[in-house]
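**Q** Pasting the sequence and the predicted model now:
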Amino acid sequence: MSRLPRLAVTATAALALALLASAPTSAGVPLVTNPRIVAHFDFAAGQTPENIALEPDGSANVTFAFARQVARVGTDGDTRILATLPAVANPNTPVIGVAAAMGITRAHDGTLYVTYATGTSENGVWRIAPGGGAPVQIAQLPAEGFPNALALDEKCGTLYVADSVLGTVWSVPKEGGAPTAWATGTALQPIAPPAGLGVGANGLKFHNGAVWVSNSDHRTLLRIPVRPDKGAGPIETRATGLGGIDDFGFTGKGDTVLAALFLDNDVALVRPDGTHEIVLTEQAGLSNPTSVAVRGKTVYVTSASFFEPVKDPNLLLATLNKGKGKGKGEAQG
């Protein structure tokens, strides 16, 4: 297998040095227990897990960013490669300089959608048939942008994509086609170096009639209501002070979130009132966590291990104990 491009290591290390620390941990009964690593991946082969989409049987579809692959990982750790995005001759991806498979989401019929950041005409959204196979590009996004996380509103047939460099949430028809700049604004924009990383809108989820977005540079969690005409409502800031926030997952039907804070090797529980506490740390095995997914009482966390001296990209599972937190707005689903 080919080794991870040196340029990618240099670029991601530069990002790490720029991030600020996350909020302090609060006391109280742990909300997440029994963490265990179920799969270790090969960093040298580019198996840096970036994002998660769950299967009905509990297995996790993950993107391996620098390997340009999508893999299915069982709860027993068994890993199978489903698809590989095509190689790009001269990638010119902003921030990292190399082609990378980023966000992933799943339709009910098992179709997977993936964002591919390349800085070329391949930049955009790709579709993978149920069970795997050759990916097909269904939407081209601006080459100067950085498509990151994405989510699917299957009822409306719309994919939403967070662009970390252009500070935009794009909407794309599920069948494919021309993208629309669905939401823009200062709250989604990056902060130019040296004050920031140049990485704005990052994680993204569709939840309770709204598109939720994290902004790494601003350290915020945002909510954008979807209007009846499918347009974007006003951007709301729901939480601040989340240093190094990447992608996130909801704990249930409510608005409580578990968010990956990738530089500090933490996962934070963010309550609906905006307060947060650390519920998983590097002692559990986190190594630059990039995304979180929740199914029932099971928490899934991917770690890409971009910046750690000892490389251990992995998939960690833990148990969510709903309703056992401290204070108002705790995790109750």
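**A** Thanks, I have the structure now.
**Q** Every contact and neighbour count from this point should use C-alpha atoms.
**A** OK.
**Q** Name the nearest residue to Leu85, sequence neighbours excluded.
**A** Arg68 (5.3 Å; CA to CA, 6 or more residues apart in numbering).
**Q** Which elements pack onto the helix or strand containing Val172?
**A** Under the criterion of DSSP states H and E, Val172 resides in strand 168-173. Judged by 3 or more CA pairs under 8 Å, 6 or more residues apart in numbering; DSSP states H and E, strand 168-173 is in contact with strand 158-163, strand 180-184.
**Q** Comparing the ones you listed, which comes out most buried?
**A** By mean neighbour count, with neighbours taken as mean count of other CA atoms under 10 Å, strand 158-163 ranks first of the helices and strands packed on strand 168-173 at a mean of 27.
**Q** how big is the angle separating that one from strand 168-173?
**A** 150 degrees (axes from the mean of the first three to the mean of the last three CA atoms, to 10 degrees).
**Q** Show me what strand 158-163 is packed up against.
**A** strand 147-153, strand 168-173, strand 201-207.
**Q** Give me the neighbour count for Thr186.
**A** 12 (other CA atoms under 10 Å).
**Q** Can you name the residues that contact it?
**A** By CA atoms under 8 Å, 6 or more residues apart in numbering, Thr186 lies in contact with Gly167.
**Q** any idea how far it lies from Gly200?
**A** 9 Å (CA to CA, to the nearest Å).
**Q** Leu15 now?
**A** 12 Å.
**Q** Between these two, tell me which one has more neighbours.
**A** The neighbour comparison of Leu15 against Gly200 (other CA under 10 Å) goes to Gly200, with 30 against 20.
**Q** Please go through the chain and pick out the longest strand.
**A** The single longest strand within the chain, with elements called by DSSP state E, is strand 32-40.
**Q** got the contact list for the strand holding Val172?
**A** 139, 157-163, 178-185, 188-189, 201.
**Q** what about that strand, distance to the chain center?
**A** 16 Å (CA atoms, centre = their mean, to the nearest Å).
**Q** tell me what the helix or strand harbouring Leu269 is packed against?
**A** Using DSSP H and E, the element containing Leu269 is strand 266-270. Packing partners of strand 266-270 (3+ CA pairs under 8 Å, 6+ apart): strand 257-261, strand 276-280.
**Q** Below is structure B, check it against A:
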Amino acid sequence: MPRLTRLRLTAGAATAVVAAVVLAASPAAAGEPTVTQPHIVAHFDKAAGQTPENITVEPDGSADLTFASARQIAHVTPDGHTAILATLPDEPNPNTPVLKAATVFGIVRAHDGTLYVNYATGTGKTGIWRIGPDGGAPRQIAQLPATALPNGLALDERHGVLYAADSAQGIVWRVPRAGGTPTAWVRDTALTPVPVTGAGFGANGVKIHDGAVWVSNSDRGTLLRVPVRPDGCAGPVETRATGLDHIDDFTFVTPYGDTVLAALIGDDEVAEVHPDGTRAAVLTRADGLANPTSVAVHGGTVYVDSAAYFSQQAPNLLLARLNRGLGR
């Protein structure tokens, strides 16, 4: 595969980023919504498998997305220009749990520009793959069991470890950032899918926040917190919110509080979930959401990608303004 470098922002895109920062610098007025000014910046081709599953944001405000069905990593500037950074290797005989198709899921970015992604195939290719800062062919750095469905991915750069949420088996795997043998860091009924009547997706999104690993469970509609003990082991699983039907991935509004923005894929909604478990819709189908799968916050901007898995509408990337005076 030819080596690709990430695109630089165009002048118009750079202006958009500066404008977002300026807007975010103003405190929110009393009663002002947390998320405002939503607008779609890019549409994708569902027929080509361009179903955006997960997102990470570059320092310049551009976004790197996983196209689940196309097995691709895409780079999207704030003005919507899209280029393919990498394609995961084909798997001619996939046996992926639940899906039966080779699928790219979570993505995270290290400070040096390295990208890590989860790839699920039901074969030896299942695991965590690395794309270098200058592009190039993806390289598998950790192999997970063929029975795993690695979905959300989080990177703890301070301790040099990655966490992958296994939707099929109800496990959070821990892997050295440099690669190597995965460890089943925590397995718990709270992380598993609902037997028989569920969709088969338990642990989904995963984030590192304030000394803990946070995980969403799609089938159970819950947001969970797992403390990281001083020795690196997992503490007891805590339920922080319930009733979040069809929750997919999520992100924290700020590094300092426990309020999250959660993508509710089946409801075409992004919800603000408060520390007491209450929630309020901040983005809906009327804003352009079509089965949103993940949310990211960068500076004063909210990023939401919609995969349109069920709606059959055009997949897209939506940007909005975050009013940081709210979202405690």
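**A** Structure received. Everything numeric in this text was worked out from a predicted model, so none of it was measured.
**Q** ok, back up a step: give the residues shared as contacts by Thr186 and Gly200 of the first structure.
**A** Contacts common to Thr186 of the first structure and Gly200, judged by CA under 8 Å, 6+ apart, are Gly167.
**Q** So which bits of stretch 97-109 of the second structure are buried?
**A** The neighbour-count check on stretch 97-109 of the second structure (16 or more other CA atoms under 10 Å) flags Pro97, Ala101, Ala102, Thr103, Val104, Phe105, Gly106, Ile107, Val108, Arg109 as buried.
**Q** From those, pick the one nearest Ala262 of the second structure.
**A** Gly106 (15.1 Å; CA to CA).
**Q** what sits against the counterpart of the closest one in the first structure?
**A** Alignment note (TM-score structural alignment): Gly106 of the second structure maps to Gly103 of the first structure. Neighbour list for Gly103 of the first structure: Glu50, Asn51, Ile52, Thr63, Val114, Thr115, Tyr116, Pro147, Asn148, Ala149, Leu150 [criterion: CA under 8 Å, 6+ apart].
**Q** so the counterpart of Ala190 of the second structure in the first structure, which of the three states?
**A** Under the alignment (TM-score structural alignment), Ala190 of the second structure pairs with Ala187 in the first structure. Under DSSP: H, G, I helix; E, B strand; the rest coil, Ala187 of the first structure falls in the helix class.
**Q** just to revisit the earlier point, could you identify the most distant pair in the contacts of Gly103 of the first structure?
**A** Across those (CA to CA), the longest gap, 15.5 Å, separates Ile52 and Pro147.
**Q** Distance of the closest residue to Val304 of the second structure other than its chain neighbours relative to Thr192 of the second structure?
**A** Of all residues not flanking Val304 of the second structure in the chain, Val295 sits nearest, at 4.6 Å (CA to CA, 6+ apart). Val295 of the second structure sits at a distance of 22 Å from Thr192 of the second structure (criterion: CA to CA).
**Q** so the match of Ala190 of the second structure touches Ile235, yeah?
**A** Yes. Using CA atoms under 8 Å, Ala187 of the first structure makes contact with Ile235 at a distance of 7.5 Å.
**Q** Which residues are in contact with the residue sitting nearest the centre point of the second structure?
**A** Nearest to the geometric centre of the second structure sits Asn54, at 3.9 Å (CA atoms, centre = their mean). By CA under 8 Å, 6+ apart, the contact set of Asn54 of the second structure is Leu65, Thr66, Phe67, Phe105, Gly106, Ile107, Gly152, Asp249, Thr293, Ser294, Val295, Asp305.
**Q** Near the third one, how many other residues are there?
**A** Other residues within reach of Phe67 of the second structure, judged by other CA under 10 Å, total 26.
**Q** What lines up with it in the first structure?
**A** So, by TM-score structural alignment, Phe67 of the second structure is matched to Phe64.
**Q** is it true that that match touches Val70?
**A** Yes. The criterion here is CA under 8 Å, and Phe64 of the first structure meets it with Val70 at 6.0 Å.
**Q** what's the overlap in contacts for the two?
**A** With CA under 8 Å, 6+ apart, Phe64 of the first structure and Val70 have common neighbours Ala101.
**Q** would you list every one of the helices in the first structure?
**A** For the first structure, the helices defined by DSSP state H occupy 6-18.
**Q** I'd like to know how far the match of Phe67 of the second structure sits from Ala187 of the first structure.
**A** 28 Å.
**Q** swap in Gly203 of the first structure?
**A** From Gly203 of the first structure to Ala187 of the first structure the distance is 14 Å (CA to CA).
**Q** out of those two, which sits in the busier spot?
**A** Set Gly203 of the first structure next to Ala187 and count neighbours by other CA under 10 Å: Gly203 wins out with 31 against 21.
**Q** residues contacting Gly58 of the first structure?
**A** Contacts of Gly58 of the first structure (CA under 8 Å, 6+ apart): Gly74, Thr75, Arg295.
**Q** Asn92 of the first structure: how many residues sit nearby?
**A** 18.
**Q** Excluding chain neighbours, what is closest to it?
**A** Gly119 is the one closest to Asn92 of the first structure (CA to CA, 6+ apart), at 4.3 Å.
**Q** list the contacts for the counterpart of the one you found in the second structure?
**A** Aligned by TM-score structural alignment, Gly119 of the first structure pairs with Gly122 of the second structure. By CA under 8 Å, 6+ apart, Gly122 of the second structure lies in contact with Pro94, Asn95, Thr96, Pro97, Lys100, Ala102, Pro145, Ala146, Thr147, Ala148.
**Q** 10 Å - rerun?
**A** Contacts for Gly122 of the second structure (CA atoms under 10 Å, 6 or more residues apart in numbering) come out as 91, 93-103, 144-149.
**Q** for Arg68 of the first structure, same thing?
**A** Residues near Arg68 of the first structure by CA under 10 Å, 6+ apart: 46-48, 83-87, 99-102, 116-117.
**Q** Ser164 of the first structure against Ala187, yeah?
**A** No. Taking contacts as CA atoms under 10 Å, Ser164 of the first structure lies outside contact range of Ala187: 11.6 Å.
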